[in-house]
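K.L.:
One predicted model, sequence on top.
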Amino acid sequence: MLDSTSRILGELIGFPTISTDPNIDLINAIANRLDMVGARVEIFPDPSGQKANLFATIGPERDGGIVLSGHSDVVPVADQDWASNPFDMLEHDGLLYGRGTCDMKGFIAATLAMAPTYAALNPDRPLHFAFTHDEETGCFGARALAHTLRAKGLTPGVAIVGEPTMMRVIEGHKGCYEYTTRFSGLAGHGSAPDRGVNAVEYAVRYIARLLDLKHALRDRAPADSLFEPPWTTINTGRLAGGVAHNVIPSEAVVDWEMRPVQTSDADFVKDSLRHYIERELLPAMRAVDPESDIVTEVIGEVEGLIPTTDNEARTIVSELTGANHAECVAFGTEAGIFQSLGMSAVICGPGSIEQAHKADEFVALDQLSQCLDMLERLQDKLVA
């Protein structure tokens, strides 16, 4: 089974499914493979028709099934110094190199290698394969898939998201909310600052408010928080604006994110910023130029995975892997979206997040072997 998984992984790596590019060819290839073993396969394209989610089922048509989930997109390789072609998988010393080997086509390959075995089992409990687009840029595919499942009236019971965890069982992570805030002011000569509206200066004031909120959030950390750090964090990722030393900049952009441990923190931040803009920044800007504006674009608001006392997914995967405890992690996944549908969810997959997004990304054959062991034992959970 390991040889089959490696061969399939090599084929998947050959599709350069960077998030900015189409994934439809990869999805069609996966669909053909699952169709050949008798799975009921559905493809859900995005409005462009160049990207799509795939949802396939082996077993009966009913609620309560188990979902094996992975995202098909990968991060860019531009400006990275790779030792080999990132889209031509290379094996060396027990490691498989290539973009997406650990994040997260290795898990997808393992599930596809197991698909014929699951089909031959004729399971009593439905087994679903959910492969999405655009996870790396905001989990847009998973959000669309959630809408699709609601429309179908289908509620699986368990989601196993195969992000790279070194096969550790992960039961929680923070949310990931990303924003771009644009400032439109009034250009002018630097020698007459009162005649213009300096968008960069107002962006800096906005960032100062973000820093104040960043510190205030520490005092809001739940006493029983399992995360590290235990509070909601804010990061200012980029400030851009201006054209020259002596020109009042009319445009500025701030890219920022927060990672909430609880939705009330996100509400606190958004409400505070809205009040600050409406009561202080905009009145000052528009006193000079009524056309000045501040607009925030939501890039993505991805739910966190909240640890729960009762979690069937955690119980199942702990039994399959032999793990005696579950952990929380800092990075985000699609698991919270599945949880928002009423499913229990857990994260467990081959490879290390330390290798993700880097040059010479790899997954160890030993990790794929451990993943296959888990997926083989999963058969016992699919029969009455």
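P.N.:
Happy to help now that I have it.
K.L.:
From now on I want contacts and neighbour counts done on CA atoms only, so please keep to that.
P.N.:
Fine.
K.L.:
Now do the helices in this protein.
P.N.:
Taking DSSP state H as the test, the helices found in the chain are 2-13, 24-36, 106-121, 140-152, 199-216, 263-276, 282-286, 312-321, 335-340, 365-377.
K.L.:
could you redo the ones you listed as CSV and give each row mean neighbour count and distance to H92?
P.N.:
Output for the helices of the chain, formatted as CSV (neighbours: other CA atoms under 10 Å; distance: least, CA to CA, whole Å):
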stretch, mean neighbour count, distance to H92
helix 2-13, 20, 13
helix 24-36, 17, 25
helix 106-121, 22, 16
helix 140-152, 17, 33
helix 199-216, 17, 44
helix 263-276, 14, 45
helix 282-286, 17, 58
helix 312-321, 20, 26
helix 335-340, 22, 32
helix 365-377, 20, 10
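K.L.:
ok, structure two:
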Amino acid sequence: MSHSRDLLAQLVRFDTTSRESNLALIDFVRTYLQGHGVTCELVFNEHKNKANLLATIGPADVPGIVLSGHTDGVPVDGQRWSVAPFDLTEQDGKLYGRGTADMKGYIACVLACVPALVRASLRMPVHIALSYDEEVGCLGVRSLIERFCAQPVKPLLCVIGEPTELKPVLGHKGKLAMRCDVHGAACHSAYAPSGVNAIEYAACLIRELVRLGEELKAPQHLNAAFDPPFSTVQTGVMSGGKALNIVPQQCSFDFEVRSLPAQDPWQVAHQLRLYAEHTLLPAMQAVSAQCAIGFSELSSYPGLATSSQSQAAEWVAQFCGSRDFGTVAFGSEGGLFDQAGIPTVVCGPGSMEQGHKADEFISLQQLDACDRMLERVVEFVRQ
């Protein structure tokens, strides 16, 4: 565990908040892997300031196991930390720092098992896959998955090390994030009926979203494996207007749909668009033909629903020593791997109860347990 702890200390020092570059961390990992004789492929974003990393240990011509994690983290702005967020601090059996739980603790353990993988004679490969921009919509991993899909053989299993306290998670919801822009007609508020109030029409759209969200709670849509057991809709950001005595011309709001794996979140967006086009726009354009309502996608990723009877589930149960399969409320890159034909299970050290908060931490006990889990992975892939 001391090796994992030391590697975690190095990883935490890199500020890889999604708005920042992750290249310094990626270069550290590449140098570490090259020091053990492992070659890496980097897949850059279009601006060349972020990169995914893909490394393969063992025979590349047979299906293997992917150990996957994201390198980015959420901001510390406005949070009251009692320790330095980008220095690892140990107190009372806990390791504090941004990303310790979500999810640099897992990455550190994966890197710590590299020497054992290199020494072993492997019957199947282990792929190390590190991505960027997971926290802002699972953006970077898509080009990484394309690399797997372009290879002659696909992996048999992907283990995504999001913090689940090392319990095997087979399902999570998908997410669709959208922006709605409402363009009205401004005028002096004393003559409000002569204008088109963009904020008020945005409020009508949000009210319709609330109604659509209530419909998703109907008994026929429920899945008791999830908490909450239904797809959810919520508006999180809204802006509009210039002054109280001006009928606002512009208003925009961002909303999200977190959908059960069997449901299509785009259905909500489609129904809202129909409501805008058939109910609101005619009234708006009767006052001003320039009025409009537009929708744009901010981000999306699919849900995950791996069968408990699958080989992937069975293998991860062996690795972590538990068949207590579950689901989580948060999303992951798992749905994208699964969608590409790579069976996926989410299982990693730490708890999301600590993720995204001030004084984020992972316990030494969880880090040690993850090392033990990965030792079983090494034994599994040996000749």
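P.N.:
Received, thanks. Predicted model, so just to flag it, every value in this text is computed and none were measured.
K.L.:
What's the TM-score once they're superposed?
P.N.:
Scored against TM-score structural alignment, normalised by the length of the second structure, the superposed chains reach a TM-score of 0.96; 383 aligned residues with a CA RMSD of 1.5 Å.
K.L.:
before we move on, back to that, out of the helices of the first structure, flag the one nearest M166 of the first structure.
P.N.:
helix 365-377 (6.8 Å; CA to CA).
K.L.:
Now for the residue nearest to S344 of the first structure when sequence neighbours are not counted: which residues touch it?
P.N.:
Nearest residue to S344 of the first structure, sequence neighbours excluded (CA to CA, 6 or more residues apart in numbering): V158, at 5.0 Å. V158 of the first structure sits next to 64-67, 312-313, 343-345 when contact means CA atoms under 8 Å, 6 or more residues apart in numbering.
K.L.:
Just the ones of those residues in strands?
P.N.:
66-67, 344-345 (DSSP state E).
K.L.:
May I ask which of the residues you listed has the most neighbours?
P.N.:
A345 (31 neighbours; other CA atoms under 10 Å).
K.L.:
what about the residue nearest to that residue when sequence neighbours are not counted, distance to L127 of the first structure?
P.N.:
Spatial nearest neighbour of A345 of the first structure, excluding adjacent residues (CA to CA, 6+ apart): A159 at 4.6 Å. According to CA to CA, to the nearest Å, A159 of the first structure stands 10 Å off from L127 of the first structure.
K.L.:
what is in contact with the two at once?
P.N.:
Common contact partners of A159 of the first structure and L127 (CA under 8 Å, 6+ apart): 66-68.
K.L.:
residues contacting the nearest residue in space to R382 of the second structure that is not next to it in sequence?
P.N.:
Closest residue in space to R382 of the second structure, ignoring its immediate chain neighbours: L122 at 4.4 Å, by CA to CA, 6+ apart. Contact analysis of L122 of the second structure by CA under 8 Å, 6+ apart lists 58-59, 381-383.
K.L.:
Among the ones in strands among the contacts of V158 of the first structure, find me the one that's closest to A330 of the first structure.
P.N.:
A345 (16.3 Å).
K.L.:
who are the neighbours in contact with that closest one?
P.N.:
So A345 of the first structure contacts 158-161, 171, 305, 311-314, 335-336, 338-339 (CA under 8 Å, 6+ apart).
K.L.:
if we go to 10 Å?
P.N.:
The contact partners of A345 of the first structure, taken as CA atoms under 10 Å, 6 or more residues apart in numbering, are 66-67, 157-161, 170-172, 305-308, 311-314, 317, 334-339.
K.L.:
Where does stretch 268-277 of the second structure end up in the first structure?
P.N.:
Aligned by TM-score structural alignment, stretch 268-277 of the second structure falls on residues 269-278 of the first structure.
K.L.:
And D15 of the second structure, how close does it get to V76 of the second structure?
P.N.:
Taking CA to CA, one finds D15 of the second structure at 10 Å from V76 of the second structure.
K.L.:
okay, these two: which has more neighbours?
P.N.:
D15 (23 against 16).
K.L.:
Name the nearest residue to the more buried one, ignoring sequence neighbours.
P.N.:
For D15 of the second structure, the closest residue by CA to CA, 6+ apart turns out to be F86, at 6.7 Å.
K.L.:
how many neighbours does the one you found have?
P.N.:
Count around F86 of the second structure with other CA under 10 Å applied: 20.
K.L.:
Can you tell me how far P283 of the first structure is from S292 of the first structure?
P.N.:
For P283 of the first structure, the distance to S292 of the first structure - CA to CA - is 9 Å.
K.L.:
need the contact list for S299 of the second structure.
P.N.:
Going by CA under 10 Å, 6+ apart, S299 of the second structure touches 136-139, 175-179, 256.
K.L.:
Most neighbours among those, which one is it?
P.N.:
Counting neighbours by other CA under 10 Å, K175 leads the contacts of S299 of the second structure with 27 neighbours.
K.L.:
for it, what are its contacts?
P.N.:
137, 231-233, 256-261, 264-266, 299-303, 330-332.
K.L.:
mind redoing it with 6 Å?
P.N.:
Neighbouring residues of K175 of the second structure by CA atoms under 6 Å, 6 or more residues apart in numbering: 257-258, 300-301.
K.L.:
give me every residue that touches the closest residue in space to it that isn't next to it in sequence.
P.N.:
Spatial nearest neighbour of K175 of the second structure, excluding adjacent residues (CA to CA, 6+ apart): R258 at 4.5 Å. By CA under 6 Å, 6+ apart, the contact list for R258 of the second structure reads 173-175, 231-232.
K.L.:
taking these one by one, which sit in strands?
P.N.:
Among the contacts of R258 of the second structure, the members found in strands (DSSP E) are 174-175, 232.
K.L.:
Just put those in a markdown table and tack on distance to G37 of the second structure.
P.N.:
Converted to a markdown table, these look like this (distance: CA to CA, whole Å):
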| residue | distance to G37 of the second structure |
| --- | --- |
| G174 | 38 |
| K175 | 39 |
| T232 | 47 |
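K.L.:
what about V182 of the second structure, how many residues close to it?
P.N.:
25.
K.L.:
measure the spatially closest residue to it that is not a sequence neighbour to R119 of the second structure for me?
P.N.:
Excluding the flanking residues, the one nearest V182 of the second structure by CA to CA, 6+ apart is I293, at 4.6 Å. Distance of I293 of the second structure to R119 of the second structure, computed by CA to CA: 60 Å.
K.L.:
With neighbour count and distance to Q10 of the second structure added, can I get the contacts of L122 of the second structure in a markdown table?
P.N.:
Shown next, in a markdown table, are the contacts of L122 of the second structure (neighbours: other CA atoms under 10 Å; distance: CA to CA, whole Å):
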| residue | neighbour count | distance to Q10 of the second structure |
| --- | --- | --- |
| G58 | 20 | 26 |
| P59 | 14 | 29 |
| V381 | 18 | 28 |
| R382 | 14 | 29 |
| Q383 | 9 | 32 |
